[in-house]
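A.B. asks: Next one to model:
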Amino acid sequence: MPLFDFPLEQLREYRPERDEPADFDDFWKRTLTEAEAFDLAAEFTPYDSALTSVEVYDATFAGWRGHRINGWFLLPRGASEPVPCVVHFIGYNGGRGFPHEHVVWPAAGYAVFVVETRGQGGGATWAPGTTADPDGGDYAQTPGMMTRGIMDPETYYYRRVFADAARAVDVAASHPAVDASRIVVEGASQGGGIAQAVAALRPSVSAALIDVPFLTHFRRAVEITDRDPYQELVRFLSSQRHAEERVFRTLSYFDGVNFAARGTVPALYSVALMDMTCPPSTVFAAYNHWAGPKEITVWPWNDHEGGGGAQREEQLRYLRRLWASHD
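C.D. replies: You can find the predicted model right below:
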């Protein structure tokens, strides 16, 4: 896989103008207010995972319009006081998988809340999911989620997803075993894009770990990559030839660059310079707009897998430094 985007020196300076609707903040304030009209109704049911050092709970809560969102909630067994919590968001088409796949954070002494993305994971053998999306929009779409309800920001799929994710932070903060002052949002690809948005929507979180984020700088992404999921947008526009203005207006409410400009918490990003799924310039566009303290790890020779386990080590050390400085 060749280097195909701007040189690294140019990427570090790449800060494009934001395509931002005038009512961006009002739209999201109203969206969260509508979501908060429903009680969280969080439930944590003990689950026998055969893990001896971790407590596992089958978790569920009320997301957008009260729709039930599922996940796993894991705690280090025998913690004597409330612990930090990582709220983990999942990559495109994945579900929550199995509890044993999420033990790294409890091994480090943290709780982890693995939050499913509504409507995804039904066909993912690598990480099956269980959460439905009762709202589907009222317009034709390409296969996948990127164009579901895309003709209007009110009906766009990711409005529901981001509202669910913001509610998940509230669920984590409400759990008696969690130190609500030390909640982190985290994810890669789609999960990174969701974490990026939630860090802006819930500035009470203490940090954001954002790996190779999707859902960011849409216009450039669709122009320079031929990979899914961004190609879902291209296929839609190639069929709906007069929809471009409406589509990109909708996407402007969900663009990670606009959320990044509102992100004030400490953030650790990662980017892969050979990533043709979430091109490096789209990641740097958001990172360079991030308004709070920030660091970025660059993986020069990787595609969308990014840093993998090496990046997880970076994150573990980052949080240890971050919280040590606050103690």
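A.B. asks: Only C-alpha atoms from now on, for both contacts and neighbour counts.
C.D. replies: Noted.
A.B. asks: what's the closest residue to Arg12 other than its chain neighbours in contact with, if anything?
C.D. replies: Setting aside the residues directly before and after it, Arg12 is nearest to Phe284 in space (Cα to Cα, 6 or more residues apart in numbering), at 6.7 Å. Residues near Phe284 by Cα atoms under 8 Å, 6 or more residues apart in numbering: 11-12, 14-15, 271.
A.B. asks: State which strand of the chain is the longest.
C.D. replies: Counting residues, the longest strand found in the chain (DSSP state E) is strand 178-188.
A.B. asks: Could you point out the helix or strand that follows the helix or strand that contains the residue nearest to Arg12?
C.D. replies: Assessed by DSSP states H and E, Phe284 sits inside helix 280-289. Per DSSP H and E, the first helix or strand lying C-terminal to helix 280-289 is strand 294-299.
A.B. asks: contact partners of that next one?
C.D. replies: By Cα under 8 Å, 6+ apart, strand 294-299 touches 266-273, 287, 306-307, 311.
A.B. asks: got a list of contacts for whatever helix or strand comes next after it?
C.D. replies: As assigned by DSSP H and E, the chain's next helix or strand after strand 294-299 is helix 308-326. By Cα under 8 Å, 6+ apart, the surrounding residues in contact with helix 308-326 are 108, 209, 268, 270, 297.
A.B. asks: Please give me every residue in contact with the residue positioned nearest the centre of the chain.
C.D. replies: By Cα atoms, centre = their mean, the chain has its centre lying nearest to Ile194, at 2.2 Å. Residues near Ile194 by Cα under 8 Å, 6+ apart: 89, 162, 165, 187.
A.B. asks: hang on, isn't the first one packed against Val112?
C.D. replies: No - under the criterion of Cα atoms under 8 Å, Phe89 is not in contact with Val112, lying 10.5 Å apart.
A.B. asks: Which secondary structure state does the nearest residue to Tyr157 once chain neighbours are set aside sit in?
C.D. replies: Closest residue in space to Tyr157, ignoring its immediate chain neighbours: Arg148 at 5.4 Å, by Cα to Cα, 6+ apart. Under DSSP: H, G, I helix; E, B strand; the rest coil, Arg148 falls in the coil class.
A.B. asks: ok, which stretches of this structure are helices?
C.D. replies: Assigned by DSSP state H, the chain shows helices spanning 8-11, 24-35, 104-107, 157-174, 190-201, 218-224, 230-239, 244-252, 256-260, 280-289, 308-326.
A.B. asks: Second input sequence below; structure requested for side-by-side comparison:
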Amino acid sequence: MTATHPAFVHDFPFDPAYGLTLDDLLRVPAPEAPADFADFWRERYEEALRVAPKPEVGRVVEERDGVRVHEVTYASLGGVRLGGWLVLPVEGPVEHGFVIGHGYGGRDAAGPDVPLPLPRAAAILPCVRGMGERGLLPGVPSVSAEHVLHGIASRDSYVIGECVADLWCAATALLELVPELAESGPRLGYLGESFGGGLGALALPWDDRFAAGQLTVPTFGNHPLRLTLDCIGSGASVRRHHQDHPEVIDVLRYFDAATAATHLHKPILVAPALFDPSVPPPGQFAIHNAVASGGELHVLDAGHFEWPGLERAVSELAAAKGEFFERELK
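C.D. replies: I've put the predicted structure just below:
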């Protein structure tokens, strides 16, 4: 897809386009992976599959766009219990299922994730641990700048790995609540933006229950490069921490969404931005460029930024998501 290089007026003390053109961005690689990267993630996935989520559906909080939105809770790795929303059609059978991740800061309602990309679909919208009112847990920071550093001293304790497990357990909960999704083998779709996009890239390679995924302005791509780029998002907190604790790069290598994308052999639609003050575009494009299946690209002029074309861009991306999942979740 062609796109122009945006030149937005802004007051950031750095260039959120980092002086790069689309051609430059399409050449950003994934970093070298640890030798046991795949083994680490497969073991984490198997551990999450052993969790009995015991989902409980609560009250209906909203009905619109042909669906009912329920409160839902489920158990995840480590015995924690998380909340979120379950979206079910008002009428007719369920033909498609989605797990929908959220950005840093969590979510307080189903909000813009409804309507879903396809009709006759069900979805679970989990709040991963620490994020949003329904994901709050004792001892887990709820502020993104602190959350992204929680447990970062070890790959086994880093909260990002636990958040990925929260998505896997959410998928298990959805399949228990809507058993018809598993009748002929689950073919779930995943959607995630920013934080949820990075988590999705880390989660999807190992979970065959997902047939396709869509990642918008995804984070956690190419950590060695991200650590050299100024930004205002959670990456700034990691960058500052790395300056005092350079050894943390050995942990971050296991949580690199671009590295994970090299194991993504299923259809993936990535929507990275050319200009983004929160998630540097080179990291976003590194994820797309690394997708093993080749991936599909939908370039956005900007991310995490208000600009005159935002409303139109949101509409065009929604249409692209619908076309993508209609094709890939047959």
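A.B. asks: Provide the TM-score value for the superposition.
C.D. replies: Scored against TM-score structural alignment, normalised by the length of structure 1, the superposed chains reach a TM-score of 0.85; 306 aligned residues with a Cα RMSD of 2.5 Å.
A.B. asks: cool, now which of the contacts of Phe284 of structure 1 survive the switch to structure 2?
C.D. replies: Among the contacts of Phe284 of structure 1, the contacts conserved in structure 2 (both residues aligned by TM-score structural alignment, their matches' Cα atoms under 8 Å) are 11-12, 14, 271.
A.B. asks: Show me what Leu75 of structure 1 lines up with in structure 2.
C.D. replies: Here Leu75 of structure 1 is matched to Leu88 in structure 2, going by TM-score structural alignment.
A.B. asks: Make TSV from the contacts of helix 308-326 of structure 1 and add neighbour count to it.
C.D. replies: Output for the contacts of helix 308-326 of structure 1, formatted as TSV (neighbours: other Cα atoms under 10 Å):
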residue	neighbour count
Ala108	11
Leu209	27
Leu268	21
Ser270	27
Thr297	16
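A.B. asks: Closest to Thr130 of structure 1 out of these?
C.D. replies: Leu209 (24.8 Å; Cα to Cα).
A.B. asks: ok, now which ones touch the aligned residue in structure 2 for that closest one?
C.D. replies: Under the alignment (TM-score structural alignment), Leu209 of structure 1 pairs with Gln214 in structure 2. If a contact means Cα under 8 Å, 6+ apart, then Gln214 of structure 2 has 189-192, 197, 268-271, 321 as its contacts.
A.B. asks: swap in Leu215 of structure 1?
C.D. replies: 190, 193, 254-256.
A.B. asks: and what of Cys169 of structure 2?
C.D. replies: 48-49, 51, 53, 74-77.
A.B. asks: And it? What does it align with in structure 1?
C.D. replies: Under the alignment defined by TM-score structural alignment, Cys169 of structure 2 is paired with Arg167 of structure 1.
A.B. asks: what do you get for Tyr45 of structure 2?
C.D. replies: By TM-score structural alignment, Tyr45 of structure 2 lines up with Leu32.
A.B. asks: I figured its match hits Ala163, correct?
C.D. replies: Yes - counting by Cα under 8 Å, Leu32 of structure 1 touches Ala163, with 6.2 Å between them.
A.B. asks: Compare those two (neighbour count), which wins?
C.D. replies: Ala163 (24 against 20; other Cα atoms under 10 Å).
A.B. asks: re earlier: switch the contacts of helix 308-326 of structure 1 over to JSON lines; also include distance to Thr155 of structure 1.
C.D. replies: Shown next, in JSON lines, are the contacts of helix 308-326 of structure 1 (distance: Cα to Cα, whole Å):
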{"residue": "Ala108", "distance to Thr155 of structure 1": "39"}
{"residue": "Leu209", "distance to Thr155 of structure 1": "28"}
{"residue": "Leu268", "distance to Thr155 of structure 1": "31"}
{"residue": "Ser270", "distance to Thr155 of structure 1": "31"}
{"residue": "Thr297", "distance to Thr155 of structure 1": "35"}
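A.B. asks: Among those, which lie within strands?
C.D. replies: Short answer: the contacts of helix 308-326 of structure 1 in strands (DSSP E) are 209, 268, 270, 297.
A.B. asks: Could you check how far the residue nearest to the centre of structure 1 is from Thr52 of structure 1?
C.D. replies: Taking Cα to Cα, to the nearest Å as the criterion, Ile194 of structure 1 is separated from Thr52 of structure 1 by 31 Å.
A.B. asks: Surely Thr147 of structure 1 touches Gly137?
C.D. replies: No - using Cα under 8 Å, Thr147 of structure 1 is not in contact with Gly137; the gap is 9.5 Å.
A.B. asks: Comparing the two, which residue is more hemmed in?
C.D. replies: Neighbours per residue, other Cα under 10 Å: of Thr147 of structure 1 and Gly137, the larger number sits with Thr147, 25 against 17.
A.B. asks: Counterpart of the more buried one over in structure 2?
C.D. replies: In structure 2, Thr147 of structure 1 lands on Leu149 (TM-score structural alignment).
A.B. asks: Structure 1: which residue goes with Tyr104 of structure 2?
C.D. replies: In structure 1, Tyr104 of structure 2 lands on Tyr92 (TM-score structural alignment).
A.B. asks: Its match and Val161 of structure 1, how far apart?
C.D. replies: Tyr92 of structure 1 is 12 Å from Val161 of structure 1, by Cα to Cα.
A.B. asks: just the buried members of the contacts of Phe284 of structure 1?
C.D. replies: Buried members of these, counted by 16 or more other Cα atoms under 10 Å: 11, 14-15, 271.
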